[in-house]
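In: Provided below are the primary sequence and the corresponding predicted coordinates.
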Amino acid sequence: MQFLLLLLVLLLIPSSAILPTVQIVPQNPSSSPIYAAEAFYGPSLPADNSLNLESSFPPSNDRGLCASLDDPVTNFDPPSSEFAFLIPRGNCTFEHKSRRAELYGASAVVVYNNAEQMFFGNATESEINGGLISSFPTSKVDYECSNGEAHVPKSSLYTPYYSRSNDDLFAECSSSKSCSSDRCVATGEVNSDDEMQVCCMWDLHQYLYPDYSQTEPSPTIPSVFITSSQYDAVQPTLPLTLQIEQRPRPKYNASSFLIWAWGCFVAVVASRISGSELSRALQKTQEKMRRGSASTPPPSESSDREGTRGREDDIGAGESMELTAKHALGFLVMSSVTLLILFYLNIYAIITVLYAFGCSGALSQVMIYPFFRKIRSLTGWRNLDEICCTLPLDIGDCTYLDVTSTALGYGVGILWYCYALKTNASSYFIYWFLQDIFGLCMCTLFLSVIRLPSLRVASFLLVAAFVYDIFFVFISPIIFEKSVMITVATGGDGPTTDPMVCEKYPDTDGCKVPNPLPMLFSIPKINDYQGGSSLLGLGDIVLPGLLMSFACRLDLSKALVSLSNGEEKDKNVSGYFFYVCVGYAVGLMMANVAVYVMEMGQPALLYLVPCTLGVIIKMSMKRGEFEDVFKGPAVMNQANEILDEIEGGVGGSGSERASENGDALQDGERLLSPNISNSDVV
């Protein structure tokens, strides 16, 4: 099952963390940018503009901006220019604070975390106004003792307990390596020695959620949240001008270009390799034609052996299968069923295991085995061809080269799978790099084994995949409430637990970040604080690649038959393969651009099918070859016969072979049309 989808999704963002998307730049040479989390209510900050606001504080009688919205605004002299309120969290909703700030004329609100408010979390308004502490911070919500803990004599503590005067007394706790906030709070727990327990305070960004109990329109000013440590860093320099803006991101990420280039490279190389038998036969025929039949010695036993070995070394040699219209229909049905099974059932772990197993074998066959054969030919290590064992199940004799290649391939597969088990595996270089190599090997092996016999089957297959792709990306949300293709390709639904809980305790149920299914190419985004990856499904390689492979073999077949007939090739007439490759590159780039324009994942076959299938149909019609190519080019059958003769060691010059072929053909079938016989080799 191949997923036909081009995506740019934020797969590297740990869902267990709240991502600050805003930066506040204090206009002070000694201050660095402060990253803040944006509110879910009110307007968003513009991406291409910034707010330059004077910092200010609410009046002392409304310091937290929790007074009633009906209360008058008093005791406040606003700055002469636009300003932003810096206010502590607590005692009322975030949206209420923003609404109250609007009444004061503020242009933005910066809410900061505050240990003081942790002590008033359950206090009534009268208790707060009376200066009473009715509760201590809440475990797991406000602090975590496993990150840092100490016990301090209660008599030595300053009151109120949130006073910064206690910081030195809490040093044993706050200096713990696990205490990322570098600050601790009193928990209210007192032991038998009358010592107060103090634990590491949580000081994280948090989302400013709207107040769903309110029916009034949202505030018209932006609101952001910063941590207590961020506020402490800038507080000594206040008041000053704050530049509030969206954190910069590249409009077009370089990874999008890289995934496009990699996809084009894999499609072209895999398609070209699928015609390696014909290419080698053409090369041998050209050599014989140059030498001439008179000077050509009879083939020796060693040369026959090398020729046979060359064919056996081809990827997928002896295992090729030509598709039919029934296969294309079966693809559509099985792909749809498999996609729906993955959509409803959580079996991603099984798919990952199967993919690792299959890719290990592909890596051995496509890369490792040919590499060692090359080493053997350069070094003369003939002992690698010695039989070391015989395996059952019709596997037969295995050489040292076979065993070594297989062991290394599956060793790499196990390494990749170990990383696949990790949370957010796509952030590891070794994981996505090996995954891209696996994808290259799978595409190469697939196109070397599976072949299209005619343009008719190619059209049926690609049009079916075209409809399938569009349905499961664009139409499925109407039926299933979300895109089936995107949901499956990205690994299913994301975390269901509060992001704040997940950031503190990522192992909590419902916090796991789903890894995408591995049947795709992945390149992480570059210089993007949001992380993420550019993704390209393998189906977007192999399905158009089948047509590219067909075009490549058609061009090579024309050249081989033409040369065997003793004809000169016309360099002014080009083949199909080059133009289909160009069409593929254009279509994939169109899909890439559409992702940015529409800001959503795209079914790449929506663009690839017209740009590849349309090209070969248009060219064949223009050359008068459409009927022959559509039904199945006769030249490909002739090329296969010549290939069998050459690889089987049949001697004779090209002209003699042409004569023999001519005797076997009916009148009018021996020679090809001028367009076919004069095509260039691609």
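Out: Nice, thanks for sending it over.

In: going forward, measure contacts and count neighbours with C-alpha atoms only.
Out: Fine.

In: Residue 544 against residue 608, yeah?
Out: Yes: counting by C-alpha atoms under 8 Å, residue 608 is a contact partner of residue 544 at 7.0 Å.

In: Common neighbours of the two, please.
Out: By C-alpha atoms under 8 Å, 6 or more residues apart in numbering, residue 544 and residue 608 have these common neighbours: residue 584.

In: Over to residue 502. Which of the three states is it?
Out: Under DSSP: H, G, I helix; E, B strand; the rest coil, residue 502 falls in the helix class.

In: what about residue 88, distance to residue 493?
Out: 35 Å (C-alpha to C-alpha, to the nearest Å).

In: can you give me the helices in the stretch 351-500 of the chain?
Out: Using DSSP state H, counting those that start in this stretch, the helices found in the stretch 351-500 of the chain span residues 369-379, 400-420, 429-449, 455-470, 476-480, 484-489, 499-504.

In: how about the ones you listed, which one is nearest residue 174?
Out: helix 499-504 (17.0 Å; C-alpha to C-alpha).

In: Now the element after the closest one, going C-ward?
Out: Under the assignment DSSP states H and E, the closest C-terminal helix or strand after helix 499-504 is strand 520-524.

In: Report the angle between the following helix or strand past that following strand and strand 520-524.
Out: Remark: after strand 520-524, the chain's next helix or strand is strand 533-537, criterion DSSP H and E. Strand 533-537 and strand 520-524 are oriented at 170 degrees to each other (axes from the mean of the first three to the mean of the last three C-alpha atoms, to 10 degrees).

In: how far does strand 533-537 sit from the chain's center?
Out: How far strand 533-537 lies from its chain's middle: 4 Å, per C-alpha atoms, centre = their mean, to the nearest Å.

In: next up, a second structure to put side by side with the first:
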Amino acid sequence: MTICAFCAFSVQLYSPRRPVVDIAEVFLWLMAVGTILCASYWSAWSAREVAVEQDQLLKDASDEVTSPKGLGVSNVVDISTASAVFFVVIASCFLILLYKLMSSWFLDLLVVLFCIGGVEGLQTCLVALLSRWFKRTGESFIKVPFFGAVSYLTLAVSPFCIAFAVIWAVYRNASFGWIGQDILGIALIITVIQIVRVPNLKVGTVLLSCAFLYDIFWVFVSKSLFHESVMIVVARGDRSGEDGIPMLLKIPRLFDPWGGFSIIGFGDILLPGLLIAFSLRYDCLAKKNLRAGYFLWAMFAYGLGLLITYVALNLMDGHGQPALLYIVPFTLGTFIALGKMRGDLKILWTKGEPERVCPHVGLESNKE
């Protein structure tokens, strides 16, 4: 028997390769685009209903009413340039708070807040959808303590929404927990875009420009101040013991040998969505078709910007990328360039809606 005193061993480490195209990112792209699409059409439909109602009120109004100003909708909030800047400042403070206090108990607090917002969003979406079939129930109200007048349809839908959010909160760490989180998140985003409006292109430019700088700073620049990317640490929930904060949409990487989730933050959908919804409202009020309007091109620019974000993410070997770095130049740049080419930039920048002839004035001129 021969014994070898010196034997050569070679150790090879196997590193599985990730797929070139992650199906999770494809579905996230579709979810983001679809969410903005639904929210924009809902916002435009509401704006058109208000415009029709205003015209009818002006036709039936007395001689004292000669202008549509002041005939607005109480459940819609128009943001200003100051509030757009203030929003980004508050978002930065909140991000620092998350970074410093990130722990299991603080994440539980975020889950509670997310459930409250998700219940409100899901309830608003379901009531708006079901009221088309149960119109009488949606228009019948009952007075509820602490809440005031509430429709019977809202009372019927609320228990389901609350139960849905509670079940998600309990099973959020299960393999299927991401489904409930995405449903609540999408409903919340759609509701916010429906309630909060960009009144003109000037406000939209300020909002997205500030968000553009915000995203770049907290993803890239914050590394030099905190020795790590604050945005990425918070998004992944590194110090919480869970798979990230609930304020994002996520889909598991089913075909990635390394596992994990593909994620997109609410702000990457919500903030550009406010501008895109504004573009569709303008198109509807100006009676522009899709090709001659701004919505189609703004929507296309957003989708392209988000697509390039995922391309950059894969080229950077999975290192987090600020999505607004790519989305804002495409979306905002396309909108401004088209407005300049078509001669609508001044109206878009200041008024945010086309000139409308007051029907009351028209009726008076006919009488004369």
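Out: Cool, got the structure. On a predicted model such as this, the values are computed, not experimentally measured, just so you know.

In: quick revisit: comparing residue 88 and residue 493 of the first structure, which shows the higher neighbour count?
Out: For residue 88 of the first structure versus residue 493, the count of surrounding residues by other C-alpha atoms under 10 Å is larger for residue 88: 22 against 11.

In: Which residue ranges of the stretch 1-150 of the second structure form helices?
Out: Under DSSP H, counting those that start in this stretch, the stretch 1-150 of the second structure gives helices at 23-60, 81-101, 104-130, 135-139.

In: count of neighbours near the aligned residue in the first structure for residue 322 of the second structure?
Out: Per TM-score structural alignment, the equivalent position to residue 322 of the second structure in the first structure is residue 603. By other C-alpha under 10 Å, 29 other residues sit near residue 603 of the first structure.

In: Spatially central residue for the second structure, please.
Out: In the second structure, the C-alpha nearest the mean C-alpha coordinate belongs to residue 270, at 2.0 Å (C-alpha atoms, centre = their mean).

In: Aligned against the first structure, show me the partner of it.
Out: Aligned by TM-score structural alignment, residue 270 of the second structure pairs with residue 542 of the first structure.

In: hang on, that match is in a helix, isn't it?
Out: Yes: counting by three-state DSSP, residue 542 of the first structure is found in a helix.

In: Looks like it contacts residue 446 (just checking).
Out: Yes: contact criterion C-alpha under 8 Å: residue 542 of the first structure and residue 446 qualify, at 7.2 Å.

In: Please go through the first structure and pick out the longest strand.
Out: Longest among the strand segments of the first structure by residue count, using DSSP state E, is strand 143-153.

In: What range does that strand cover in the second structure?
Out: Counting by TM-score structural alignment, strand 143-153 of the first structure sits on no residues of the second structure.

In: Packing partners of that strand?
Out: If you count contacts as 3 or more C-alpha pairs under 8 Å, 6 or more residues apart in numbering; DSSP states H and E, strand 143-153 of the first structure packs onto helix 171-174, strand 184-190, strand 195-201.

In: which one of those is the most hemmed in?
Out: Among these, the stretch with the highest mean neighbour count (mean count of other C-alpha atoms under 10 Å) is strand 195-201, at a mean of 25.

In: which residue numbers in the second structure go with that one?
Out: Taking TM-score structural alignment, strand 195-201 of the first structure hits no residues over in the second structure.

In: quick one: that strand to chain centroid distance?
Out: Distance, centroid of strand 195-201 of the first structure to centroid of chain: 43 Å (C-alpha atoms, centre = their mean).

In: if we can go back for a sec, doesn't residue 473 make contact with the match of residue 322 of the second structure?
Out: Yes: with contact defined as C-alpha under 8 Å, residue 603 of the first structure counts as touching residue 473 (6.5 Å).

In: Among the helices of the stretch 1-150 of the second structure, which comes closest to residue 334 of the second structure?
Out: When the helices of the stretch 1-150 of the second structure are compared by C-alpha to C-alpha, helix 23-60 sits nearest residue 334 of the second structure, at 16.7 Å.

In: by contact count, what packs against the closest one?
Out: Here helix 23-60 of the second structure touches helix 177-195, strand 248-252, strand 261-265, helix 267-285, helix 295-315, helix 359-367, going by 3+ C-alpha pairs under 8 Å, 6+ apart.

In: quick one: the third one to the first structure mean distance?
Out: Just to be clear, that refers to strand 261-265 of the second structure. Superposed on the first structure, strand 261-265 of the second structure shows a mean distance of 0.8 Å to its aligned residues (mean C-alpha distance after the TM-score superposition for the first structure).
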